[in-house]
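Colleague: Provided below for reference: sequence and predicted model.
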Amino acid sequence: MGKSATLNLRVNPVVKERAEKVLSQLGVPMSTAIDMYLNQISLTGGIPFSVSLPKAPVSIHADGMTTEEIHQKLEKAYNDIAAGRVQNATEAFAKFREKH
């Protein structure tokens, strides 16, 4: 079947660059990878991978923790701060935004 349809889409440039690096290592052009993705949707009748929200680690759900567990987490955090194992919040959020 000939290819005549065109897709125009906007994506995060960082995500695009990372994907291009991986695809380049695989020897697969971006257009071929997208074509493969669309073919899999057509063949399987759905998205060809699991789509779900990641579950948050239990450690951040204080409702599911005992008082002792909360105290242990707080003590570990205090010890990390005292030992200088900290990160500037602005830098941490910038790194997070870069990755996501």
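Modeller: Sure thing, it's come through.
Colleague: alpha carbons only for contacts and neighbour counts from here, please
Modeller: Will do.
Colleague: In contact with Asn39, which residues are there?
Modeller: If you count contacts by C-alpha atoms under 8 Å, 6 or more residues apart in numbering, Asn39 has none.
Colleague: I'd like the distance between it and Val22.
Modeller: 20 Å (C-alpha to C-alpha, to the nearest Å).
Colleague: want to compare, so here's the second one:
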Amino acid sequence: MSTSGATTKSTNAFLAQAAIAFGISFSATIIGIIYLPLDIWQRGFLLMTGLFLVSSTFTLAKVVRDQHESSKVNSRIDEARMEKLMADHDPFKMPG
């Protein structure tokens, strides 16, 4: 009843795609804000909200990842306890 220690890992291509997509979308947002026909304070407001959106997105992703990893650890601890109980149990042992 042992479980394999295989973990899912993203490929380098997926990591590169995610990084490139983030770079393009962030750059396009900044360039769009710069070229909007607005006053400087309006551009500054849009820039600040864009940066806040990016930072809160990273924070949310980290929290979701941490919760998922925590649930995996708890599940592994429960599995290890059950395996130990099953290994220690001897159905042919006489009580007393």
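Modeller: Arrived safely, thanks for sending. Note that the structure is a prediction, hence the values are computed from the model and not measured.
Colleague: what's the TM-score here?
Modeller: Scored against TM-score structural alignment, normalised by the length of structure 2, the superposed chains reach a TM-score of 0.26; 45 aligned residues with a C-alpha RMSD of 4.4 Å.
Colleague: Geometric centre of structure 2: which residue is closest?
Modeller: Among the residues of structure 2, the one closest to the centroid is Arg65, at 3.1 Å (C-alpha atoms, centre = their mean).
Colleague: Strands of structure 2, start to end?
Modeller: In structure 2, no segments count as strands under DSSP state E.
Colleague: Please enumerate the helices of it.
Modeller: For structure 2, the helices defined by DSSP state H cover 12-35, 40-88.
Colleague: And for structure 1?
Modeller: 13-26, 30-44, 67-82, 89-99.
Colleague: Near Met82 of structure 2, how many other residues are there?
Modeller: By the measure other C-alpha atoms under 10 Å, the count of residues near Met82 of structure 2 is 13.
Colleague: Quick check: Glu98 of structure 1 vs Ile81 of structure 1, distance?
Modeller: Distance, Glu98 of structure 1 to Ile81 of structure 1, by C-alpha to C-alpha: 25 Å.
Colleague: Same question for Val14 of structure 1.
Modeller: Distance from Val14 of structure 1 to Ile81 of structure 1, by C-alpha to C-alpha: 32 Å.
Colleague: Burial check on Ile34 of structure 2, number of neighbours?
Modeller: Residues lying near Ile34 of structure 2 (other C-alpha under 10 Å) number 15.
Colleague: No further queries at this time; thank you.
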